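> Give the three-dimensional model of this entry:
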Amino acid sequence: MKFVKKVTEEEATEYEKEKEEHRLSLKIIFGDDSKVNYEPLSRRFPIVKWEYKLLGNVDTKDMYVYKLTRANGSSSYHGDMQAFLRRLDRQDLNDLYRLVQERFQDHPLEGHDLLLWGDLRMLFDPDEKNELWMNQLDWKLLKWKLHENYGVHTLFMDGTPMEINMLVEKKYSLIKELLEKVLNL
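Below you'll find the predicted structure:
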């Protein structure tokens, strides 16, 4: 049995009045230039843990990767800094840097974790007194790439498997000759 409440005329007019007040309180803005982020919610979960682990044996060679775990329990695997830059966004890089900093303060890093720490520190906290920046005349620049989605420049060097990643909004101590090479490429 269904019960139907009879609405009095007074209740109906009060409801219409409230509805009109709510409608008037909404502010509609036309031509807003702000961007809407259509990124799926699954990417919104912050990185909460990272570990360097053996993925498996490929062609009689052990394959090690970084495993990143998100707050929702999902995980992803990345081989090196370039894999991070291809698959992560800027907030993910910030989360990873924060985690590595926290672990570095508690106990010393070694092996590939030390390499990750060095790459992230170079990216976020450049130090012009660092030996890397002091020896720029020895660099042979092969190519240069800009990752636009999170603002990272990558310089690829010859002779060593060296890549230098730099955030766009930070100031790095590049010498004039190297800047000319970058611009020429």
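
> drop to CA atoms for contacts and neighbour counts, all remaining ones
Noted.

> Quick check: next helix or strand after the helix or strand harbouring Ala12?
Here Ala12 is covered by helix 9-25, with elements defined by DSSP states H and E. Per DSSP H and E, helix 9-25 leads on to strand 47-58 as the next helix or strand towards the C-terminus.

> buried set for that next one?
Neighbour-count burial for strand 47-58, with 16 or more other C-alpha atoms under 10 Å as criterion, is recorded at Ile47, Val48, Trp50, Tyr52.

> Which helix or strand lies directly C-terminal to that strand?
For strand 47-58, the following helix or strand on the C-terminal side (DSSP H and E) is strand 61-70.

> any residues touching that next one, and which ones?
Counting by C-alpha atoms under 8 Å, 6 or more residues apart in numbering, strand 61-70 makes contact with 45-57, 75-80, all of which sit outside it.

> swap in stretch 162-179?
By C-alpha under 8 Å, 6+ apart, the list of residues contacting stretch 162-179 from outside reads 119, 122-124, 126, 128, 133, 136-137, 141, 151-157.

> Just the buried residues from these, in PyMOL please.
Buried residues within these, by 16+ other C-alpha under 10 Å, are selected in PyMOL with:
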select buried, resi 119+122+123+124+126+133+141+152+153+154+155+156+157
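
> So which of the contacts of stretch 162-179 sit within helices?
Within these, residues falling in helices by DSSP state H are Asp119, Met122, Leu123, Phe124, Trp133.

> Now show me the structure for the sequence below, then we'll compare the two:
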Amino acid sequence: MNVEALQTKYPIINWEIYIEGTRKYWKIIRVGNHTKVHHFFDDMLKAFDRDDLVMLWSLVKEKFNSIEPTYDKEREIWVQLKRLFEPDTDDELWKLQKHIHDLAWKIYDSYGVHHMTTEKGIDIYMLVEKEYPLPRGTLTLMLVAKLMVEQDNEMSRELLRKIFM
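So this is what the prediction gives:
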């Protein structure tokens, strides 16, 4: 009897920039040549779990350890993942926090990432287990803004506890 799993997760083994006409995408390549393209960073994150993020970060770091990103999509994935895994308080995005208004927070349970978006289109992604240099004004705005979670969970309670402290 041959039994096959309904849903199989294949690890990421590579990534590249895929160009279709004038649009550029990230093409994520998994074991068995299973591929998927993503145009937006947060859409890609929604499809990933924690292991996928860690693997993609190691592949991106390995590629850009010796060369500079040339395409916009290469720079975007490099910057977003670097901010996620190696936040720097001198980063312009972190410096701009005190001027951020109209926040919307999302928490993605599958991989433990907080996603903060402003009306001006500024996105900040933060891994849950790290302590980030959020100024008091940003924390206050986070409290005022609606915390969007699909269900009450430990991660959202932990975030609120840190904000109140």
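
> quick revisit: which residues of the second structure does the helix holding Ala12 of the first structure align to?
For helix 9-25 of the first structure, there is no aligned range in the second structure, judged by TM-score structural alignment.

> got it, and stretch 134-143 of the first structure?
Per TM-score structural alignment, the counterpart of stretch 134-143 of the first structure in the second structure is residues 95-104.

> May I see the buried residues of the matching stretch?
Neighbour counts over stretch 95-104 of the second structure (16+ other C-alpha under 10 Å) mark Gln97, Ile100, His101, Leu103, Ala104 as buried.

> how near is Arg50 of the second structure to Leu127 of the second structure?
According to C-alpha to C-alpha, to the nearest Å, Arg50 of the second structure stands 10 Å off from Leu127 of the second structure.

> next one: Lys162 of the second structure
Spatial separation of Lys162 of the second structure from Leu127 of the second structure under the definition C-alpha to C-alpha is 14 Å.

> try Lys46 of the second structure
According to C-alpha to C-alpha, Lys46 of the second structure stands 14 Å off from Leu127 of the second structure.

> Pick out whichever of these two has more residues nearby.
Neighbour tally, Lys46 of the second structure and Leu127, criterion other C-alpha atoms under 10 Å: the higher count belongs to Leu127, 19 against 13.

> Please say which position in the first structure the more buried one maps to.
Correspondence of Leu127 of the second structure to the first structure, assessed by TM-score structural alignment: Leu167.

> now do Val60 of the second structure
Correspondence of Val60 of the second structure to the first structure, assessed by TM-score structural alignment: Val100.

> Its match - how many residues pack around it?
Each residue near Val100 of the first structure was counted by other C-alpha under 10 Å, and the total is 20.

> residue contacts, it?
With contacts defined as C-alpha under 8 Å, 6+ apart, the neighbours of Val100 of the first structure are Trp117.

> The residue nearest the centre of the first structure and Met162 of the first structure, how far apart?
By C-alpha atoms, centre = their mean, the mean C-alpha position of the first structure lies nearest to Arg90, the distance being 2.5 Å. In this view, Arg90 of the first structure and Met162 of the first structure are 22 Å apart by C-alpha to C-alpha.

> if I pick the aligned residue in the first structure for Arg83 of the second structure, what's in contact with it?
In the first structure, the residue matched to Arg83 of the second structure (TM-score structural alignment) is Met122. For Met122 of the first structure, the residues meeting the contact criterion (C-alpha under 8 Å, 6+ apart) are Ile164, Asn165, Met166.

> tell me the secondary structure for the second one?
Going back to what we said before, that points to Asn165 of the first structure. Following DSSP: H, G, I helix; E, B strand; the rest coil, we place Asn165 of the first structure in the strand state.

> Could you count how many residues lie near it?
Other residues near Asn165 of the first structure number 23, with proximity taken as other C-alpha under 10 Å.

> tell me which element the aligned residue in the first structure for Met44 of the second structure is part of?
If you follow Met44 of the second structure across to the first structure using TM-score structural alignment, you land on Phe84. In this structure, Phe84 of the first structure sits in helix 81-87 according to DSSP H and E.

> follow-up on the earlier one: what residues do Arg50 and Leu127 of the second structure have in common as contacts?
Shared contacts of Arg50 of the second structure and Leu127, defined by C-alpha under 8 Å, 6+ apart, are found at Gly112.

> picking up where we left off before, in contact with the residue nearest to the centre of the first structure, which residues?
By C-alpha under 8 Å, 6+ apart, the residues touching Arg90 of the first structure are Asn149, Tyr150, Gly151.

> ok, the residues you listed in the second structure: which stay?
With the contact criterion set to both residues aligned by TM-score structural alignment, their matches' C-alpha atoms under 8 Å, the contacts of Arg90 of the first structure that also touch in the second structure are Asn149, Tyr150, Gly151.

> how close does the residue nearest to the second one when sequence neighbours are not counted sit to Met134 of the first structure?
The reference is to Tyr150 of the first structure. In space, Tyr150 of the first structure comes closest to Arg90 once its chain neighbours are excluded; the distance is 5.0 Å by C-alpha to C-alpha, 6 or more residues apart in numbering. Arg90 of the first structure sits 28 Å away from Met134 of the first structure, going by C-alpha to C-alpha.
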